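A.B. asks: Please find the sequence and the predicted model below.
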Amino acid sequence: MEISEFVHQVDGFDGLAPKEKIKVCAWFLHVHKAMASFDNEAVRNCFKQLHLNSPDVSVYLPRMAVSKPPELLRERSRYRLARSVRSELDKKYGVHQSVIQVSRLLSDLPDKIPDMTERAFLREALSCYRAEAFRACVVMTWNLAFDHLLRWILADAQRIADFNAAIGRRFPRKTGLVVSSIEHFEELKEAETIDVCQNASLFSKNTTEILREKLKKRNMAAHPSQVTILQSQADDVVTDLVNNVVVALV
């Protein structure tokens, strides 16, 4: 995760006093950049990436270290947040480590995804996961992966020809259906699309099983029920679909 992305989670960041902005940057460096301590330049770089003028950190950091109680602990030319300040910020912005890992996985994808529609799905999934709206995350991640699958089929003339040839073999009642655009896929249920892909041997048996399993989880998440969608379930859906569909099918 980059600092520009993180500050969107910080309510009223632009209106914070310089010292409070420094604390936020310091917490970001500790948690999201795995820095045990930081120096003046690391803090300045955070402000630079945010396109903000940096406060005079050579003045602020020493003052924060000698305040009572100290807000920073000084180690020669480096600093780290005092425990009380770190704990307070953990409560505000902290998330489970696996949330951070999956968020990083998702946030690394935009550079690999040129299609703007897929990017929109990605942003939605990322927002849902961070908000611990795991049911919505499962639904949106499926949307991302399935949309990618359809566009991947259409992107290659041989793939779409093989897909169309397999429709009638797998579903005789749909003989005559020819898919040549995203809208045409509406004539097939999602499970039917996966079955046709399998019949056409467009990808491996493992990919087929992943899609079938995740479609079941999407259906469970999308419909009102007493079933609770846990973080671990969202982790599984996100990592499997991102790695084995969105990234793998190119």
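C.D. replies: Thanks, I have it. Residues are numbered from 1 along each chain as shown.

A.B. asks: CA only for contacts and neighbour counts going forward, please
C.D. replies: OK.

A.B. asks: what about residue 102, how many residues close to it?
C.D. replies: Neighbouring residues of residue 102 were enumerated by other CA atoms under 10 Å; the total is 20.

A.B. asks: Same question for residue 190.
C.D. replies: 15.

A.B. asks: likewise residue 232?
C.D. replies: 12.

A.B. asks: Then the one 10 residues further on?
C.D. replies: Neighbourhood size, residue 242 [other CA under 10 Å]: 22.

A.B. asks: What of residue 6?
C.D. replies: Neighbours of residue 6 (other CA under 10 Å): 14.

A.B. asks: Chain neighbours aside, what residue packs nearest to it?
C.D. replies: residue 28 (7.7 Å; CA to CA, 6 or more residues apart in numbering).

A.B. asks: Quick one: name whatever helix or strand follows the helix or strand residue 28 falls within.
C.D. replies: Following DSSP states H and E, one finds residue 28 within helix 18-31. Under the assignment DSSP H and E, the closest C-terminal helix or strand after helix 18-31 is helix 40-49.

A.B. asks: quick one: that following helix to chain centroid distance?
C.D. replies: How far helix 40-49 lies from its chain's middle: 25 Å, per CA atoms, centre = their mean, to the nearest Å.

A.B. asks: what about versus this one:
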Amino acid sequence: MISAEEFIKPLGSGFTAKSAPQQVVIFGWYLHAVRDQANFGTGDIGACFDAAHVARPPNIAATLAKLVERKDVLRSGNSFRLSANARSAMERMLPVRTSTVSTTKLLNDLIPRVANPVQQTFLNETLRCFKQDAFRAAIVMAWNLAYSHVCDRILASHVVTFNAQKKVTYPKLPDITKATDFEDYKESQVIEICRGARILDATVCKHLTAQLNRRNSAAHPSSATFVAAQAEDTITDLVNNVLLNPAV
């Protein structure tokens, strides 16, 4: 997942030159867009400053109160969220970041390394969606690409181990003998079996589960908005920790 430090890096010294309220709004946007937090507290904002190695404002709570008065932030008890106007302002301020360019390059560099024709289709569609700012679709296609890779690796090298663990975890599911057999499984079940059989280590399974949850949010009808930062995070996470991971 993109860190707070990486998120503000494209702004360079421009971030530290901004006022405390502006900095807080940027980190609020980071918590919404990258960390998938619907709300945040003063502690969350403070943790962002610490993670980015930037000095905290003297009083984050007072800064948030000022933003609430300006209607840039909405308050519910001890929780806060950015207003629609503030979110739109963040989208305009961070439309094309260095991370967007590097994510596109990451996908382009992957093209000659993907031999499976089905995965080639997923990769091409991920790249096309991302370039066209169809971030919800890019998240879904990036997941399809990574999950297809996992299934291929199971079939190629771990099918006996997988089926043995499946008999313990989900005995009613059919054995895996060909790619289409995975259609009888939920993706979460495949991840759980792989972890139990130690086909994938706990860290890889953690990354897969986090991105599956985001894929589910993106794929199902909802009022959730998906932006560049979320698609970048999903793509870079799945490419680096799954597709290019020699342990997978």
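C.D. replies: The structure has been received and is ready for your questions. Bear in mind that the values here come from a model prediction, so they are computed numbers and not experimental data.

A.B. asks: And the TM-score between these chains?
C.D. replies: Comparison of the two superposed chains (TM-score structural alignment, normalised by the length of the second structure) gives a TM-score of 0.59, and 153 aligned residues with a CA RMSD of 1.4 Å.

A.B. asks: picking that back up, in the second structure, what stretch matches the helix holding residue 28 of the first structure?
C.D. replies: With TM-score structural alignment applied, helix 18-31 of the first structure matches no range in the second structure.

A.B. asks: which residues in the second structure form strands?
C.D. replies: For the second structure, strands defined by DSSP state E occupy the ranges 73-76, 79-82.

A.B. asks: Among those, show me which one is buried the most.
C.D. replies: strand 79-82 (a mean of 20; mean count of other CA atoms under 10 Å).

A.B. asks: so where in the first structure does it end up aligned?
C.D. replies: By TM-score structural alignment, strand 79-82 of the second structure lines up with nothing in the first structure.

A.B. asks: Give me the distance from that strand to the chain's centre.
C.D. replies: With CA atoms, centre = their mean, you get 21 Å for strand 79-82 of the second structure.

A.B. asks: Please tell me how far residue 159 of the second structure sits from residue 220 of the second structure.
C.D. replies: Distance, residue 159 of the second structure to residue 220 of the second structure, using CA to CA, to the nearest Å: 31 Å.

A.B. asks: Of those two, give the one with the bigger neighbour count.
C.D. replies: Comparing residue 159 of the second structure with residue 220 by neighbour count (other CA under 10 Å), the higher total belongs to residue 159, at 19 against 9.

A.B. asks: mind listing what the more buried one touches?
C.D. replies: 176-177 (CA atoms under 8 Å, 6 or more residues apart in numbering).

A.B. asks: With adjacent residues omitted, what lies nearest to the most centrally placed residue in the first structure?
C.D. replies: Note on the first structure: the residue nearest the mean C-alpha position is residue 106, at 2.8 Å, using CA atoms, centre = their mean. Closest residue in space to residue 106 of the first structure, ignoring its immediate chain neighbours: residue 126 at 6.5 Å, by CA to CA, 6+ apart.

A.B. asks: ok, the one you found - how many residues close by?
C.D. replies: Residue 126 of the first structure has 24 nearby residues by other CA under 10 Å.

A.B. asks: Just confirm it contacts residue 138, I think it does.
C.D. replies: No. Residue 126 of the first structure lies out of contact with residue 138 (CA atoms under 8 Å); the separation is 10.4 Å.

A.B. asks: what number of residues lie near residue 95 of the second structure?
C.D. replies: 11.

A.B. asks: I should have written residue 57 of the first structure there, sorry.
C.D. replies: 18.

A.B. asks: The one 4 residues further on too?
C.D. replies: When counting by other CA under 10 Å, one arrives at 23 neighbours for residue 61 of the first structure.

A.B. asks: so what corresponds to it in the second structure?
C.D. replies: Per TM-score structural alignment, residue 61 of the first structure is not aligned with anything.

A.B. asks: Run through the residues that contact residue 61 of the first structure.
C.D. replies: With CA under 8 Å, 6+ apart, residue 61 of the first structure has these contacts: 40, 72, 79.

A.B. asks: any idea how far residue 85 of the first structure is from it?
C.D. replies: Counting by CA to CA, the gap from residue 61 of the first structure to residue 85 of the first structure is 14 Å.

A.B. asks: And residue 245 of the first structure, by the same measure?
C.D. replies: Residue 245 of the first structure is 41 Å from residue 85 of the first structure, by CA to CA.

A.B. asks: same thing with residue 231 of the first structure?
C.D. replies: 27 Å.

A.B. asks: what about these two, which has more around it?
C.D. replies: Ranked by neighbour count (other CA under 10 Å), residue 231 of the first structure and residue 85 place residue 231 first, with 19 against 15.

A.B. asks: need the helices for the first structure, in chain order.
C.D. replies: In the first structure, the helices defined using DSSP state H lie at 3-6, 18-31, 40-49, 57-66, 83-93, 97-107, 116-130, 134-154, 157-170, 190-199, 205-222, 231-241.

A.B. asks: and residue 209 of the first structure, what pairs with it in the second structure?
C.D. replies: By TM-score structural alignment, residue 209 of the first structure lines up with residue 206.

A.B. asks: about what we covered before: what does the residue nearest to residue 106 of the first structure align to in the second structure?
C.D. replies: In the second structure, residue 126 of the first structure lands on residue 127 (TM-score structural alignment).

A.B. asks: cool, residue 136 of the first structure as well?
C.D. replies: Under TM-score structural alignment, residue 136 of the first structure pairs with residue 137 in the second structure.
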